[in-house]
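> How does the following fold in three dimensions:
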Amino acid sequence: MITPIKLYRAPKSGHCHRVELMLAFLDLPYETIDLDMANGAHKAPDFLQISPFGLVPAIDDGGYTLADSNAILVYLANTYAKDTGWLLSDPKAAAEVQRWLTVAADNIYAGPCAARLVKVFGVPLDHAASVTKAHDLFKIMDSHLSTRAWLATDQITIADIAGYSYIAHAPEGGVDLVPYPNIRAWLGRVEAQPGFVAMAASPIPELA
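Modelled structure (predicted):
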């Protein structure tokens, strides 16, 4: 019997949902451990042994611990789905995947993720600037997806998993997805994959 992978998470974190989505798509047994972030559980000494920077998500896979959502996606794909298309070894395809992982860590974080942090969690960031960055990103992505089904290659990869969660929940941050039909179609394709699990939703604010 395979020991379930422990996923340390905050249920409404898009970073954490990326990992849960990948675990579900790969049909891997996993156990979610929700941390009481408000009371500092992520800074407790025992958790810092797993995630030295005190960040979620983090996993414990039979004693191997790893934090950082994109790193975990790479690990899971290489360990449990090698040569299945989730993470490709062809240099050009691998580079395209990496490019979108960088977009997830930079543009998505600064745009739809940051806007949602303000509206859902009350984080003191510049909401207007985050919304502008989100729309700048979405215009490029919508054009990119006008001629293709997936972000990096001709099939779903971890690039799509890394991008999905915060974009799907962008309206919770006050970022309207209606002007972006190709992005909405892409979100639908991700959601149609066998094993899809949704992230806990938050109320959607009035859109300006």
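
> Every contact and neighbour count from this point should use C-alpha atoms.
OK.

> any idea how far residue 23 is from residue 12?
Applying C-alpha to C-alpha, to the nearest Å, one obtains 17 Å for the distance of residue 23 from residue 12.

> Give me the neighbour count for the nearest residue to residue 207 once chain neighbours are set aside.
When the adjacent residues along the chain are set aside, residue 207 lies closest to residue 174, with 5.3 Å between them (C-alpha to C-alpha, 6 or more residues apart in numbering). The local packing of residue 174 (other C-alpha atoms under 10 Å) involves 23 other residues.

> got the contact list for residue 174?
115, 116, 119, 131, 204, 205, 206, 207, 208 (C-alpha atoms under 8 Å, 6 or more residues apart in numbering).

> next one: residue 173
Remark: with contacts taken as C-alpha under 8 Å, 6+ apart, residue 173 is in contact with 112, 113, 114, 115, 116, 117, 118, 119, 120, 131, 204, 205.

> Does the fifth one lie in a helix or a strand, and which?
Element membership for residue 116, per DSSP states H and E: helix 114-121.

> Please spell out which residues along that helix are buried.
For helix 114-121, the neighbour count (16 or more other C-alpha atoms under 10 Å) marks 114, 115, 116, 117, 118, 119, 120 as buried.

> Residue 112 against residue 132, yeah?
No. At 9.2 Å, residue 112 does not count as touching residue 132 under the criterion of C-alpha atoms under 8 Å.

> Helices of this structure, residue ranges please.
14-25, 45-48, 69-80, 91-103, 114-121, 127-144, 158-168, 181-191 (DSSP state H).

> One more sequence to fold, the one below, so I can look at both together:
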Amino acid sequence: MKLYTFPLSGHAHRAQLMLNLLAIEHDEEFVDLAKGAHKTPDFLKLNAFGQVPVLVDGKHVIADSNAILVYLARKSVDTNWLPHDPAKEAAVQRWLSVAAGQIAFGPAAARLVTVFGAKFNTEEVIARAHSILGVIDAQLARRDWIADIDSAHPTIADVALYSYIASAPEGNVDLSGYANVNAWLRRVEALPGFVPFKKTAAGLAA
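You can find the predicted model right below:
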């Protein structure tokens, strides 16, 4: 397998993290977003949206970080990452939608302001971040992992949420008031095969 990635992308880190948690051998190719490598004709053949990550597995080309998580989980013999039971799978999918929605428009957007100079309303995106973090903190008050499936094993929902929550302080989102979230971050980081998301000196992390 080959993963097209960019080290400061939380979306790319999700895919990298999952590959390592599953101990899947793979190559990684750096896509220089600053130089527009994601907009070249060759890359656009892989992903017409011009975004990382992209996973190439033989004849299969999978774009979108959450799609990659689903693909890798389904290829794994360990069904704990994405249960086959419809209700449990739906419980995981719910949080993939949160990763693509409230997380993307909250802590991820706040980080885009400080790290990449994105022109978002800072107060608005930080408020969104705290809103979803409050929900997640309450969810984690009664379980170790995010999905409502009564399992002692993490799922791809935890992988999908991790990167941009862990890096939220880079976007001036203070995590100190979320004890359950912080405990969950440490549990993810203790998983065999964990690889950290590259840190930047921005926001509260400066």
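
> residue range for the helix holding residue 116 of structure 1 in structure 2?
Helix 114-121 of structure 1 falls opposite residues 109-116 of structure 2 when the two are matched by TM-score structural alignment.

> what's in contact with the matching stretch?
118-120, 122, 125-126, 129, 167-173, 200, 202-203.

> at 7 Å instead, please
With C-alpha atoms under 7 Å, 6 or more residues apart in numbering as the test, stretch 109-116 of structure 2 has contacts from 118, 119, 120, 122, 125, 126, 168, 170, 171, 202, 203.

> Give me the mean distance between it and structure 1.
For stretch 109-116 of structure 2, the mean distance from the matching residues in structure 1 following superposition reads 0.3 Å, by mean C-alpha distance after the TM-score superposition for structure 1.

> how distant is that stretch from the center of its chain?
Using C-alpha atoms, centre = their mean, to the nearest Å, we find the averaged C-alpha position of stretch 109-116 of structure 2 to lie 15 Å away from the chain's own average C-alpha position.

> Equivalent analysis for stretch 123-136 of structure 1, please.
On C-alpha atoms, centre = their mean, the centre of stretch 123-136 of structure 1 falls 18 Å from the chain's centre.

> mind listing what's buried in that stretch?
Buried, per 16+ other C-alpha under 10 Å, within stretch 123-136 of structure 1: 127, 130, 131, 132, 133, 134, 135.

> and what of stretch 137-147 of structure 2?
Judged by neighbour count (16+ other C-alpha under 10 Å), stretch 137-147 of structure 2 contains these buried residues: 137, 139, 140, 143, 144, 145, 146, 147.

> Map the third one onto structure 1.
Spelled out, it's residue 140 of structure 2. Taking TM-score structural alignment, the alignment pairs residue 140 of structure 2 with residue 145 from structure 1.

> And residue 89 of structure 1? What does it align with in structure 2?
In structure 2, the position corresponding to residue 89 of structure 1 is occupied by residue 84, as judged by TM-score structural alignment.

> and its match, how far is that from residue 145 of structure 2?
According to C-alpha to C-alpha, residue 84 of structure 2 and residue 145 of structure 2 sit 18 Å apart.

> When residue 23 and residue 12 of structure 1 are compared, which one has more neighbours?
A count of neighbours by other C-alpha under 10 Å puts residue 23 above the other of residue 23 of structure 1 and residue 12, at 22 against 15.

> For the more buried one, list the residues it contacts.
Residue 23 of structure 1 is in contact with no residue at all, counting by C-alpha under 7 Å, 6+ apart.

> Would you mind finding the match for it in structure 2?
Taking TM-score structural alignment, residue 23 of structure 1 has residue 19 as its aligned residue in structure 2.

> What's the separation between that match and residue 157 of structure 2?
In terms of C-alpha to C-alpha, residue 19 of structure 2 sits 14 Å off from residue 157 of structure 2.

> returning to what we had before: among the helices of structure 1, which comes closest to residue 35 of structure 1?
In terms of C-alpha to C-alpha, the element of the helices of structure 1 nearest to residue 35 of structure 1 is helix 45-48, at 9.5 Å.

> Done for today, thanks.
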